[in-house]
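Visitor: Whatever this is, show me its structure:
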Amino acid sequence: MSTQATIEDKLRALEPAFLAVENESHRHNVPPNSETHFKVSLVSSRFEGLMPVKRHQQIYALLADELAGPVHALALHLFTPEEWEASGRSRPDSPDCRGGSKS
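Guide: Okay, the predicted model is just below:
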């Protein structure tokens, strides 16, 4: 199973109303077909009443093995259903890679 598929599978434990896991490794200085940099957008009622740091901690706990191994970077955009609707169902764009050498 790919790293992306594993991440998606594990995050389903939060019963998401919306889940998008995007492999952004191609935007970084890594070998082709890498699975090292991901952006996660997740909407779950389980985030209600939780500050952002607690939401992130839930994700880190679920993905501990991936973060200890193949995943180098993980951008998290975590919403309650109300926050998601208020945002216009908008996910922020990731910035371009500024590290490493592209040569």
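Visitor: When you work out contacts or count neighbours from here on, use the C-alpha atoms and nothing else.
Guide: Noted.
Visitor: Do a quick rundown of the helices in this structure.
Guide: 3-11, 52-62, 64-68, 81-86 (DSSP state H).
Visitor: let's see this one next to it:
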Amino acid sequence: MGEPTPEQVRAFIAAGLPCEHLEVEGDGRHFFATIVSAEFEGLSRVRRHQRVYGALGDRMREQIHALSMKTLTPAEHAG
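Guide: This is a model prediction of the structure:
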């Protein structure tokens, strides 16, 4: 498989993490995601990012070279 599209990265995240809102932008190598999930409640920013990396699994190392993200709980997103 070649470089993933933003839509594919979005699908990868959504498959491993229940999200209320999920946007992914990128150019095939570098991506920016805005992720809103109730699973982030009570987690630090680092733990939230680890949760997303866990959802991506091996794809993070093999296909996605850079992922910047904003991780929010539903209350933070509504805020």
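Visitor: Count the neighbours of whichever residue in structure 2 pairs up with residue 9 of structure 1 for me.
Guide: Under the alignment by TM-score structural alignment, residue 9 of structure 1 pairs with residue 11 in structure 2. For residue 11 of structure 2, the count of nearby residues is 15 (other CA atoms under 10 Å).
Visitor: ok so, going back, would you mind putting the helices of structure 1 into JSON lines with distance to residue 20 of structure 1 alongside?
Guide: As requested, these are exported to JSON lines (distance: least, CA to CA, whole Å):
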{"stretch": "helix 3-11", "distance to residue 20 of structure 1": "8"}
{"stretch": "helix 52-62", "distance to residue 20 of structure 1": "14"}
{"stretch": "helix 64-68", "distance to residue 20 of structure 1": "17"}
{"stretch": "helix 81-86", "distance to residue 20 of structure 1": "13"}
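Visitor: what's the closest of those helices to residue 35 of structure 1?
Guide: helix 3-11 (6.4 Å; CA to CA).
Visitor: quick one: contacts for the residue nearest the centre of structure 1?
Guide: Centroid-nearest residue in structure 1, with CA atoms, centre = their mean: residue 40, separated by 2.2 Å. Applying CA atoms under 8 Å, 6 or more residues apart in numbering, one finds that residue 40 of structure 1 lies in contact with 19, 20, 21, 22, 74, 75, 76, 77, 78.
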